[in-house]
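1. show me how the following folds:
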Amino acid sequence: MHQLLRYLIALVWLANGLLCKVLHLVPRHEAIVARILGPAHAGVLTRLIGLGEIGIALWVASEIRSRWCALVQIGLILSMNTLEAVLAPDLLLWGRANALFAVLFCVLIYFHSLRPNRLSAR
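-> Below is the predicted model:
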């Protein structure tokens, strides 16, 4: 179960990074970046963010420094979703309700990697 969850978490990062941003299959992502960081370089910045998300997917799959990886993920998810909810709620798939899915994903990451009894088993 632990390994399956790890790969599912990595898959979320990979899909968002590669499919949505690098391959530009979901143009809404670039529109969000343009709204938050400005339209001048939104295409390049969106692809760079996507490459970063692919890197996180690889980091999750590797299990290297998994505690730090989980903390980075949770920090990024909460900060990205807060910015998006405040500055571009109309561009989000479920509007401000996206925050609910972000928090649920953070809870999954927490219970998978950070819960106290999980850490003592390592």
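2. okay, CA-based contacts and neighbour counts for the rest of this
-> OK.
3. quote the end-to-end distance of stretch 80-97.
-> In stretch 80-97, first residue to last residue: 14 Å (Cα to Cα, to the nearest Å).
4. so what touches it?
-> Residues from elsewhere that reach stretch 80-97, judged by Cα atoms under 8 Å, 6 or more residues apart in numbering: 28, 31-32, 35-36, 98-99, 102.
5. in PyMOL, select just the buried ones from those.
-> Applying 16 or more other Cα atoms under 10 Å to these, the buried members can be selected in PyMOL as follows:
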select buried, resi 31+32+98+99+102
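6. for Glu63, give me its contacts.
-> With Cα under 8 Å, 6+ apart, Glu63 has no contacts at all.
7. and for comparison, fold this next one:
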Amino acid sequence: MLHRVLRYALAAVWLTMGLGCKVLGLVPRHREIVARILGEEFAGLITIAIGIGEIGIAAWILSGFRPRLCATVQIGLVAVMNVIEFTLARDLLLFGAVNAAVALAFIVIVYLTERTRPCSPR
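-> Sure thing, here's the model as predicted:
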């Protein structure tokens, strides 16, 4: 039961960030971060592409396909994304320097979700 709740919660985060914040542009700060890091010219399109990728991760989580790989990809993406953002766009982050702690908490939840996954019968 705990595993299922964690999976749905993680998928909801990825879906919200991807669809709401990036594809629909409900949080313009995300596009501003992309523009700061990758340049203004294609920031809108790149932000939408990142959002579509995040929606894909939400679908992957819900599919249950290769869950260990899915968790590894999530952890890697969150870690790399946060290092880049912290280095190049710290002033645009919602929680500023505390963003690192939020990212670490998310990574821990992803890890624990994988660890609580019921073993599949062989």
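8. TM value for the aligned chains?
-> Overlay of the two chains. TM-score (TM-score structural alignment, normalised by the length of structure 1): 0.94; 119 aligned residues with a Cα RMSD of 1.2 Å.
9. before we move on, back to that, got TSV for the contacts of stretch 80-97 of structure 1, with secondary structure too?
-> Formatted as TSV, these follow (DSSP: H, G, I helix; E, B strand; the rest coil):
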residue	secondary structure
Arg28	helix
Ala31	helix
Ile32	helix
Arg35	helix
Ile36	helix
Asn98	helix
Ala99	helix
Ala102	helix
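10. out of the contacts of stretch 80-97 of structure 1, flag the one nearest to Trp68 of structure 1.
-> Nearest to Trp68 of structure 1 among those: Ala102, at 18.5 Å, using Cα to Cα.
11. how far away is the residue in structure 2 that the closest one lines up against from Ala89 of structure 2?
-> For Ala102 of structure 1, the aligned residue in structure 2 is Ala103 (criterion: TM-score structural alignment). Separation of Ala103 of structure 2 from Ala89 of structure 2 (Cα to Cα): 15 Å.
12. and what of Cys70 of structure 2?
-> To Ala89 of structure 2, Cys70 of structure 2 is 27 Å away according to Cα to Cα.
13. most centrally placed residue in structure 2?
-> Trp14 (5.2 Å; Cα atoms, centre = their mean).
14. would you mind measuring from it to Lys22 of structure 2?
-> As judged by Cα to Cα, Trp14 of structure 2 and Lys22 of structure 2 stand 11 Å apart.
15. helices along structure 1, start to end?
-> Under the criterion DSSP state H, structure 1 carries helices at the ranges 2-14, 28-37, 42-62, 66-87, 98-109, 116-120.
16. by how much does the fifth one deviate from structure 2 on average?
-> Translated: helix 98-109 of structure 1. Helix 98-109 of structure 1: mean distance to aligned residues in structure 2 after superposition is 0.5 Å, counting by mean Cα distance after the TM-score superposition for structure 1.
17. so which elements touch that helix?
-> Secondary-structure packing of helix 98-109 of structure 1 (3 or more Cα pairs under 8 Å, 6 or more residues apart in numbering; DSSP states H and E): helix 66-87.
18. mind listing what's buried along the helix it packs on?
-> 66-67, 69-71, 73-74, 77-78, 81-82, 84-85.
19. who's in contact with the closest residue to Val27 of structure 2 other than its chain neighbours?
-> Leaving aside its sequence neighbours, Val27 of structure 2 sits nearest to Cys21 (Cα to Cα, 6 or more residues apart in numbering; 4.8 Å). By Cα under 8 Å, 6+ apart, the contact list for Cys21 of structure 2 reads 27-28, 30, 51.
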